[in-house]
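[1] based on what follows, work out the 3D shape:
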Amino acid sequence: MAEQWEVVMSNGKLKMDNCQLPTVNSKFKRTEVGGIPNDWEVKRIDECSKICVGRDLIEAHYSPIQDHKYRYPIYSNTVDNRGLYGYYDIEEYKGESLTVVGRGVGLGTAFKRDGGYGAIGRLLILFPLEKYDASFLTEYINHRVKIFEESSGIPQLTSVSLSKYKIPLPPTKAEQTTIAAALSDADALITQLEKLIAKKRNIKRGAMHELLTGQKRLPGFSGKWEVMELGEVLKVRHGKSQKEIIDENGEFPILATSGVVGRTSTFIYNKPSVLIGRKGTIDVPQYMDTPFWAIDTIFYTEIFENAFPKFIFYKFNLIDWYSHNEASGVPSLNAKTIEKIEMLFPQTKEEQTTIARILSDMDAEIEALEKKLEKYKMIKQGMMQNLLTGKIRLV
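    Here you go, the predicted structure:
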């Protein structure tokens, strides 16, 4: 049975439901690129496309800025900004094509190109022959072709080497186009969700700056915030070695600066706490509201009754911890130094609690979106595995 996926838009929001993709029953044959349907063929890249190589920059026709004259993009051997380098006032290449990075970081990465453009720095340009789809070739090269680096120095890929790589191809250009369109749609939804997550993070960052500094007050709260030392709202405690208490089947997490590093059957503290690295990574606060063990490279805190623990966690995220570093080698913090840090606090614990809950709700929304993004990416992986090898046919 075919795997089940569908990624759709519903009222402008990303939505995913289960649905069976249309399939065509087809027998498979063994080839040098794996099993493919009997009606597919295997072609070398130079058998399904014409390969050109980018030249030196044509200075007389170049501008770093696009305008009505310099309107044709120039692409180079990089993946940053899809390889954009500048603009020409001439069309060096035009038509349905793709470029492949032939040198350096991102070696072998393909980008679909449309319209007129220029290419420099030995960038590889592929013009598919009439019966082959540029988008399909782009998807296959990016996700199924394993590029062998020809140089022990800067990675390089020549046109001769690229020409020898083989690609399995559906019998019609229409099927190739349909497959590429399905994968492109999945990419678009992933990109849209990534942008939404970035937007939500920016909104939260702004909310933290306003709410945690008193610049913006919530309805029902007034009164001037007070400058207090952290030592007035918490006590910094040292973690302890975990060597004697490790139990891989234990109920409680063992925490280090990098997060959970093991399990134990005992705990060092069983109340809500904010943790910060004592040595090494000193700028990544952690929050725990269940029992835990903290090792000796991390501090945990006992939060006093006049403070709300999650509010303290968010305040910790505003601190420039490296400005309190007390070592010239491995970054280190001192418990007394932490307790002497001065910060603004609301006069009431109720306001702290309300602020923390608003920010926690934002975190929960972002976390849910991140989980959805991972699910989308897994679905895209499955789509590529099945569509680019003919295990599932779109009709």
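[2] for the rest of this, base every contact and every neighbour count on C-alpha atoms.
    OK.
[3] name the SS class of the most centrally placed residue in the chain, please.
    Nearest to the mean C-alpha position of the chain, counting by Cα atoms, centre = their mean, stands residue 194 at 7.8 Å. Following DSSP: H, G, I helix; E, B strand; the rest coil, residue 194 is assigned to helix.
[4] please look at it and residue 372 and confirm they touch.
    No. Counting by Cα atoms under 8 Å, residue 194 does not reach residue 372; the two are 10.2 Å apart.
[5] another for comparison:
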Amino acid sequence: MVEIIRSVYRGIYYPTSRGIHMKPEIKERIEAINRGEIPRGYKRTRAGIIPSDWEIKRIGEISNIFRGASPRPINDPKWFDESSSIGWVRISDVTKSTKILRETEQYLSQDGISKSRLVEKGNIIMSICATVGKPIITGFDVCIHDGFVVFENPKVNKDFLFYYLLKLEDTWKKYGQTGSQMNLNTDIVGNELIPLPNVEDEQQKIADILSTWDKAIELKEKLIEQKKEQKKGLMQRLLTGKVRLPGFDGKWIKLKIKDLIKEVNDRTTQNNQYEVLSVTKNGIVPQREQFNKQIASEDNTGYKIVRRNNLVFSTMNLWMGSLDVLTTHDVGIVSPAYKVFEFIEQNINPLFGKYFMLSDYMIRIYKMNSEQGASIVRRNLDMDGLLNTIVSVPPVEEQREIFKVLQSADDELTLLCSELEALKQQKRGLMQLLLSGKVRVKC
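    Prediction:
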């Protein structure tokens, strides 16, 4: 697999002292096509400029397209059977899969199957509502509801069709936008144009190359999950004292949480004094990144100031682990609804404190001090109860060493995630080049 990736890249790029560069002849061809010029060996078509020996077809000409069906009412338990082998596909099953759908959360009974559309293993299905345009290949027999279509008996290489549908994902998304007057349906999908290599071997070679990247991505994702589990186990052992680092064997100190953190209430005195931040389960992020826009009130004067190494959380969502320590900014601001704390450094190192406050051990304590509120998600935090809860912490010197071990695990995860993103970016680039014929493969 690694050699295939290297071979493909050697065919398109070449190394220099300044980095990796695209081969001049390929770069010139792509630039010419992007300018609307027709290079030798290419032609202009309804779908753009493609190789002369390729053809243009509508998707409906190369595959039968059928919409799924749903048993009604959908919540009736008689439609479902956990012992069944026929999966009931929902969009959540598809979005967490890469190329092959290997399992579903629910399975249909015989009654449910009779009211839906059965799709055999190995067929391509695609979502046409909510998260639209997400294709997947079924890894076992499933049933689909009317929010999916299935592509049956394609006259082209199945994997090539899958990747072209994946390339169209952004095109389909406009049909799922709020306020859109159109829904994605079999007619719209069937009328979409697809450029096709006339030679089946070329279709297969393109699909094989992209499949190689998918396999590399899948392996990297599995490795990341393994490393996350290893880090989780490491945190559970190190942050509770079940495993001690070499050179440390003294007793841990029992302290109330209020001896570890102290609330701070510094406020802004002018609008937009610092960047507005939000606290999510994934940490502290700029509000504009979380919502793709600024949603804070027009005047954020009086917002709470958060400084580097401050702990921030929402009292209503703390039990879910919605908290973090600010390490990405020197200073920012959050809504007055948040609580902001500084660590009492004589008792707890702030860098260690981030791992400690986010540990499963502490999440259990947050849950114990949170009562059911007006909704299932939001709970009322007993702040006094939390601050007076007694916990065990290691001496500060041991805290520093524990932090180094956990930070090393985080650094490894960061590197793996950047490698994963690079693979995904490479695949996106290859899809644009190979599926348009701008770069040809040798058959």
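[6] the nearest residue to residue 157 of the first structure once chain neighbours are set aside: what's it in contact with?
    Excluding its sequence neighbours, the residue lying closest to residue 157 of the first structure (Cα to Cα, 6 or more residues apart in numbering) is residue 102, at 4.5 Å. The neighbours of residue 102 of the first structure, taking Cα atoms under 8 Å, 6 or more residues apart in numbering as the test, are 77, 108, 122, 123, 124, 156, 157, 158.
[7] could you verify that the first one is part of a helix?
    The one in question is residue 77 of the first structure. No. Looking at residue 77 of the first structure with three-state DSSP, it is coil, so not inside a helix.
[8] residues in contact with it?
    For residue 77 of the first structure, the contacting residues are 83, 100, 101, 102, 103, 104, 120, 121, 122, 123, by Cα under 8 Å, 6+ apart.
[9] ok, residue 227 of the second structure touching residue 414?
    No. Counting by Cα under 8 Å, residue 227 of the second structure sits too far from residue 414 to count as a contact (10.7 Å).
[10] and those two? Which one has more around it.
    Ranked by neighbour count (other Cα atoms under 10 Å), residue 227 of the second structure and residue 414 place residue 227 first, with 17 against 13.
[11] does residue 393 of the second structure really touch residue 255, like I thought?
    Yes. Using Cα under 8 Å, residue 393 of the second structure is in contact with residue 255, at 7.5 Å.
[12] more neighbours: which of those two?
    The residue with more neighbours, out of residue 393 of the second structure and residue 255, is residue 393; 21 against 15, by other Cα under 10 Å.
[13] counterpart of that one in the first structure?
    Aligned against the first structure by TM-score structural alignment, residue 393 of the second structure finds its counterpart in residue 345.
[14] any idea how far its match lies from residue 352 of the first structure?
    For residue 345 of the first structure, the distance to residue 352 of the first structure equals 8 Å [Cα to Cα, to the nearest Å].
[15] and residue 391 of the first structure, by the same measure?
    As defined by Cα to Cα, residue 391 of the first structure lies at a distance of 56 Å from residue 352 of the first structure.
[16] go on, residue 270 of the first structure?
    For residue 270 of the first structure, the distance to residue 352 of the first structure - Cα to Cα - is 22 Å.
[17] who has more neighbours, those two?
    Higher neighbour count among residue 270 of the first structure and residue 352: residue 352, with 21 against 15, using other Cα under 10 Å.
[18] pretty sure that one is touching residue 308, no?
    Yes. Assessed by Cα under 8 Å, residue 352 of the first structure is found in contact with residue 308 at 6.1 Å.
[19] wait, residue 330 of the first structure sits on residue 280?
    Yes. Using Cα under 8 Å, residue 330 of the first structure is in contact with residue 280, at 5.7 Å.
[20] those two: who's more crowded?
    Neighbour count, other Cα under 10 Å: between residue 330 of the first structure and residue 280, residue 280 has more, with 15 against 11.
[21] can you pull the contacts of that one?
    Taking Cα under 8 Å, 6+ apart as the criterion, residue 280 of the first structure is in contact with 257, 297, 330, 331, 332.
[22] state the pair within those that is farthest apart.
    Greatest spatial distance in the contacts of residue 280 of the first structure: 257 and 330, 13.3 Å, computed using Cα to Cα.
[23] ok, the alignment partner in the second structure of residue 371 of the first structure to residue 327 of the second structure distance?
    Mapped onto the second structure by TM-score structural alignment, residue 371 of the first structure lines up with residue 418. Distance check for residue 418 of the second structure against residue 327 of the second structure: by Cα to Cα, it reads 19 Å.
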